[in-house]
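Peer 1: Dropping the sequence and predicted coords here.
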Amino acid sequence: MPAASDLEAISLKAPAAGQSAARGVEFACCGLLLCAAALGLLGGLTGQRVLDSPLLTRVPMAISTAVLFLILGGMLLLRQIFGAGLGLRRAGGGLALLAAAAACLNGASVLLGGGSGFLDLPFRQLSLWLGVPHVNMSPATATLFTLSGLAAWPLLLHGADDSPVREPWLAAAGLLAAVVAMAGAVFLLGYAFGSPLLYGAGVVPVARSTALSFVLLGVALVCEAGPRRPPLRMFAGSSPKALLMRAFVPLAALLSLAHALFLAHGQGGESDALLASFVAMATAVAIGVAVSVVARRVGGSLERAEARRAEAEARVRLALEEKTVMLKELHHRVKNNMQIISSLCLLQAEYVVDPRDRVLFEESQARIRSMALVHEDLYKSDDLAFVDMGSYVPRLVGQLVAGFLPPVRVECLVEDVRLPITQSVPCGMLLNELILNSLKHAFPGAERPELRVSLRMEEGLVRLEVADNGPGLPPGFSLSGTSSFGMVLVSSLTDQLHGSIETGAAAGGGARFVERFPLAES
């Protein structure tokens, strides 16, 4: 069974990947929010409205509103740039609570008949001193600032050392931020449905730039909550449920809003813009909720199936790793046993008196080493099914000619050929016999012995060639007609490889053997 920590790491991989995207969106929203607030503040101090109507046919952003946007957006941007230091966290949380309290008291004083709220009074005096028209913060704006400050307080205060006690506050902050963004979108849509009626006597005014700024602030706070908390949690990750949510919920909301806008402008008359925008947004939310319920149910089933598949895959992968370790250990033990047998042959050869018998022991020892070398390469390789002949052949040739006097000049040309173990062992033994044949019959008495070994693919067949510069083969030489054990073994190995072997004279004199056999798939 796979470890629970492995499955948990897989499930948390997607939210961690979405964190960087959320940070990028938050950074962009904070930058746009600060620009809008700065332009609103500049317009309030100079009377030159950039984002709103210069003729005041629509209510512009109040100076107090711009200041609160600068405070909240600035703290979010500073957190993005400098991180969640303890001092910055405390300052951000304190300013967020202060902004929420000030906005709440300001809205309450206006609703109670105080005219201007206490937050607007100093800015009203500043406007009179500058000789520019003054605009008060509306109760709707104060309400949204109260919600924004309450959402920003836990988000700005928390750091990397989150505790489970604070997690419900962070989740609630993400939901409050979503409410702020949707409320700002409702007021912003009012301009699309007939904005002059938005400022009738019975309707609370909200500036166009203020509504846009609340959308940016709400989105920034939602991104600050992150993909591990609502409302982004249901959209984050690579699970089928999240993919369905990301595909269908925005599409349904956009289609419903476009349909509402088309109907509103197609009537030819004017309607209550705030009511129309609220109905449009409510319809979009309702459709989005309906789609999300379906997506969560369908996605939940797919996600459970995906979890079962991932668990089964992890179980199979673990079993494969265990079998790989066991197979490597098997090759390692086979190689060690063959080395032991080779050492025994070497020790036994020390007690042999007849030189001809000693040669037989040495040849057997070389054959055993050629097989042990295959298992050694398999043990060290990541691929336990195939042997890399490009590294095996030079090592085998080097072992066989080492210590031969005079030194043998070796020319080894081996392409990237990989043979399965069922072919690499007989091919290695065949190469061993051909090289031993050259060392035994071609090079004794030679002044400059030369050995050429090549291995490559030719017309879909594996081509192995061994040639020397010795006296060459005797006239009428035939593998079937020789009684030498080495040549009999070569014939047997050729049949085992389902190949064919050619003998003849090399280009510069000497013997030449060419083996061809088909490459097995496994």
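Peer 2: Yep, it's here. Numbers count the residues shown, from 1 in each chain.
Peer 1: Going by C-alpha atoms from here, please, whenever you check contacts or count neighbours.
Peer 2: Noted.
Peer 1: which residues of the stretch 301-450 of the chain fall in strands?
Peer 2: Assigned by DSSP state E, counting those that start in this stretch, the stretch 301-450 of the chain shows strands spanning 386-388, 409-414, 418-420, 450-458.
Peer 1: Going by neighbour count, list what's buried in the last one.
Peer 2: Of all the residues in strand 450-458, those buried under the rule 16 or more other C-alpha atoms under 10 Å are 450, 451, 452, 453, 454, 455, 456, 457.
Peer 1: can these go into a markdown table with extra columns for distance to residue 338?
Peer 2: Formatted as a markdown table, the buried residues of strand 450-458 follow (distance: C-alpha to C-alpha, whole Å):
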| residue | distance to residue 338 |
| --- | --- |
| 450 | 30 |
| 451 | 27 |
| 452 | 28 |
| 453 | 25 |
| 454 | 27 |
| 455 | 26 |
| 456 | 28 |
| 457 | 30 |
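Peer 1: ok, so of these, who is nearest residue 222?
Peer 2: residue 457 (61.9 Å; C-alpha to C-alpha).
Peer 1: Around the nearest residue in space to the closest one that is not next to it in sequence, count how many other residues there are.
Peer 2: Using C-alpha to C-alpha, 6 or more residues apart in numbering and skipping residues adjacent in sequence, the residue nearest residue 457 is residue 463, 5.9 Å away. Applying other C-alpha atoms under 10 Å, we find 19 residues neighbouring residue 463.
Peer 1: Kindly report the same for residue 144.
Peer 2: Count around residue 144 with other C-alpha under 10 Å applied: 24.
Peer 1: Can you classify it as helix, strand or coil?
Peer 2: Three-state call for residue 144 (DSSP: H, G, I helix; E, B strand; the rest coil): helix.
Peer 1: try this one side by side with the last:
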Amino acid sequence: MTKSSDWLARLPLAQGRPVLGVAVMLALAGTAFAVRWFADPMLPPGFPYVTFFPAVIITSFLFGVQIGSASAVICGALAWYFFIPPFRSFDLTIASAFALTFYVFVVATDILLVHWMQRANHRLAAERERNRALADTRELLFRELQHRVSNNLQVAAALLMLQKRRVTDGEARTALDEGARRLGVIGRISRQLYHVEGTTRGLRALLEPLCDDVVDASGKPVTITVTGDHDLAVTSDAAVPVALIVAEAVANSIEHGFAGREQGRIDIDLRREGSSIRIDVRDDGRGLPEGFDVAASGSLGLSIAAMLAEQLNGRFDLLPGQGATARLTVPA
């Protein structure tokens, strides 16, 4: 709410201090009378209310219909007694009756218009307050929902880790570890996926904290940067699979690209290419072995990434070079 609209919403003023309102009203009426008295020699006949109309309107605007009506009566009486012939008299003639009827019509219309405007402002202010309260409640519920979904996924991951304690087979324990890690990643994605307004976050805003979490979980001092357009985004249905694929690519770089190393660097580049979005996850690790094929690699994480990319009508590839580059291409 702007300062001007906030001030208008408080009108009429001095509602709890009627004495102040009456004092200002009398001052305005006295000023209007004084101006009319000194201007009388310069005015042609037929303008008895010329200075009193503004006083009534200002009083009604500032202090409401009751004090405005009192101002209208006082100003009308002053104009009738001093400026409507026969002067200094309340004698009612046809001319004075016509002038008074015109005055009553004008000031009544002005007071009613001011009153309706103030009532409309009060209703608008009350509606804004209700909307603000609803927005606060929606934000609270939205954050609570995100928190609960993330917590439920974390609980599921913790249950897998508990189950792991009862398993002695090495491959089964590894599978449970991977399942718990992926559930944790999905939980972090769901926590960061949406704005409070319900719109999906841009890819960069979604991937930066997620990739930092994956690096932190690895325990290695890996430097990771995400570059690209802040406004680049995919649909809400595609956001979770895309984030999972990128997280798998980062985890794969840390596990295999930096095997035997204590540190490394990963650069993630986001860009639009025609009707597609291309995401490159590039590391400075040891690179890919000769003739590497994702489908034949036997890596569950890479297989999941390729399957998710296919479901999005996209493509996931690992490209050789200095280090390795995981490239995801999906429809924009």
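Peer 2: Noted; the coordinates are in hand. Nothing here was measured: the structure is a model prediction, and the numbers come from that model.
Peer 1: What would you report as the TM-score here?
Peer 2: The TM-score (TM-score structural alignment, normalised by the length of structure 2) is 0.67; 295 aligned residues with a C-alpha RMSD of 4.6 Å.
Peer 1: Distance to residue 359 of structure 1 for the strands of the stretch 301-450 of structure 1 - can I get that in TSV?
Peer 2: TSV is the format used below for the strands of the stretch 301-450 of structure 1 (distance: least, C-alpha to C-alpha, whole Å):
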stretch	distance to residue 359 of structure 1
strand 386-388	29
strand 409-414	23
strand 418-420	30
strand 450-458	21
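Peer 1: Of those strands, give the one that comes closest to residue 343 of structure 1.
Peer 2: strand 386-388 (24.5 Å).
Peer 1: And for the closest one, what's in contact with it?
Peer 2: Applying C-alpha atoms under 8 Å, 6 or more residues apart in numbering, the contact partners of strand 386-388 of structure 1 are 374, 377, 378, 416, 417, 418, 419, 420, 421, 424, 522.
Peer 1: now, which of the residues you listed lie within helices?
Peer 2: Among these, the residues falling in helices (DSSP state H) are 374, 377, 378, 421, 424.
Peer 1: Nearest to residue 303 of structure 1 among the residues you listed?
Peer 2: residue 378 (39.8 Å).
Peer 1: which one in structure 2 is aligned with residue 340 of structure 1?
Peer 2: Per TM-score structural alignment, the equivalent position to residue 340 of structure 1 in structure 2 is residue 155.
Peer 1: how far away is its match from residue 149 of structure 2?
Peer 2: 10 Å (C-alpha to C-alpha, to the nearest Å).
Peer 1: roughly how far apart are the aligned residue in structure 2 for residue 190 of structure 1 and residue 33 of structure 2?
Peer 2: Counting by TM-score structural alignment, residue 190 of structure 1 corresponds to residue 40 in structure 2. Distance, residue 40 of structure 2 to residue 33 of structure 2, using C-alpha to C-alpha: 10 Å.
Peer 1: More neighbours: which of the two?
Peer 2: Legend: neighbour count by other C-alpha under 10 Å for residue 40 of structure 2 and residue 33, higher for residue 33 (21 against 14).
Peer 1: Quick check: which helices or strands does whichever helix or strand the more buried one is part of pack against?
Peer 2: Residue 33 of structure 2 is part of helix 18-39 when elements are defined by DSSP states H and E. In terms of contacts (3 or more C-alpha pairs under 8 Å, 6 or more residues apart in numbering; DSSP states H and E), helix 18-39 of structure 2 is packed against helix 52-63, helix 65-83.
Peer 1: Report the contact partners of residue 452 of structure 1.
Peer 2: 410, 411, 412, 413, 465, 466, 467, 468.
Peer 1: What does it correspond to in structure 2?
Peer 2: Per TM-score structural alignment, the equivalent position to residue 452 of structure 1 in structure 2 is residue 267.
Peer 1: Please tell me I have it right and residue 332 of structure 2 contacts residue 271.
Peer 2: No: using C-alpha atoms under 8 Å, residue 332 of structure 2 is not in contact with residue 271; the gap is 10.2 Å.
Peer 1: Determine the residues that are contacts of both of the two.
Peer 2: With C-alpha under 8 Å, 6+ apart as the test, residue 332 of structure 2 and residue 271 both reach residue 277.
Peer 1: follow-up on the earlier one: contacts for the helix holding residue 33 of structure 2?
Peer 2: With C-alpha under 8 Å, 6+ apart, helix 18-39 of structure 2 has contacts from 13-14, 48, 50-52, 55-56, 59, 63, 67-68, 71, 74-75, 78-79.
Peer 1: same deal with stretch 330-337 of structure 1?
Peer 2: So stretch 330-337 of structure 1 is contacted by 372, 373, 375, 376, 378, 379 (C-alpha under 8 Å, 6+ apart).
Peer 1: Which one of those residues is nearest to residue 104 of structure 1?
Peer 2: Comparing the contacts of stretch 330-337 of structure 1 against residue 104 of structure 1 with C-alpha to C-alpha places residue 379 closest, at 73.6 Å.
Peer 1: Just give the nearest non-adjacent residue to that closest one, would you?
Peer 2: residue 328 (5.0 Å).
Peer 1: Residue 423 of structure 1 versus that neighbour, what's the distance?
Peer 2: 19 Å.
Peer 1: With residue 255 of structure 1 instead?
Peer 2: 65 Å.
Peer 1: So those two - more neighbours on which side?
Peer 2: Neighbours per residue (other C-alpha under 10 Å) separate residue 255 of structure 1 from residue 423, with residue 423 holding more: 20 against 13.
Peer 1: Structure 2: which residue goes with the more buried one?
Peer 2: Under the alignment (TM-score structural alignment), residue 423 of structure 1 pairs with residue 238 of structure 2.
Peer 1: Settle this for me: that match is touching residue 312, isn't it.
Peer 2: Yes: between residue 238 of structure 2 and residue 312 there is a contact under C-alpha under 8 Å: 6.9 Å.
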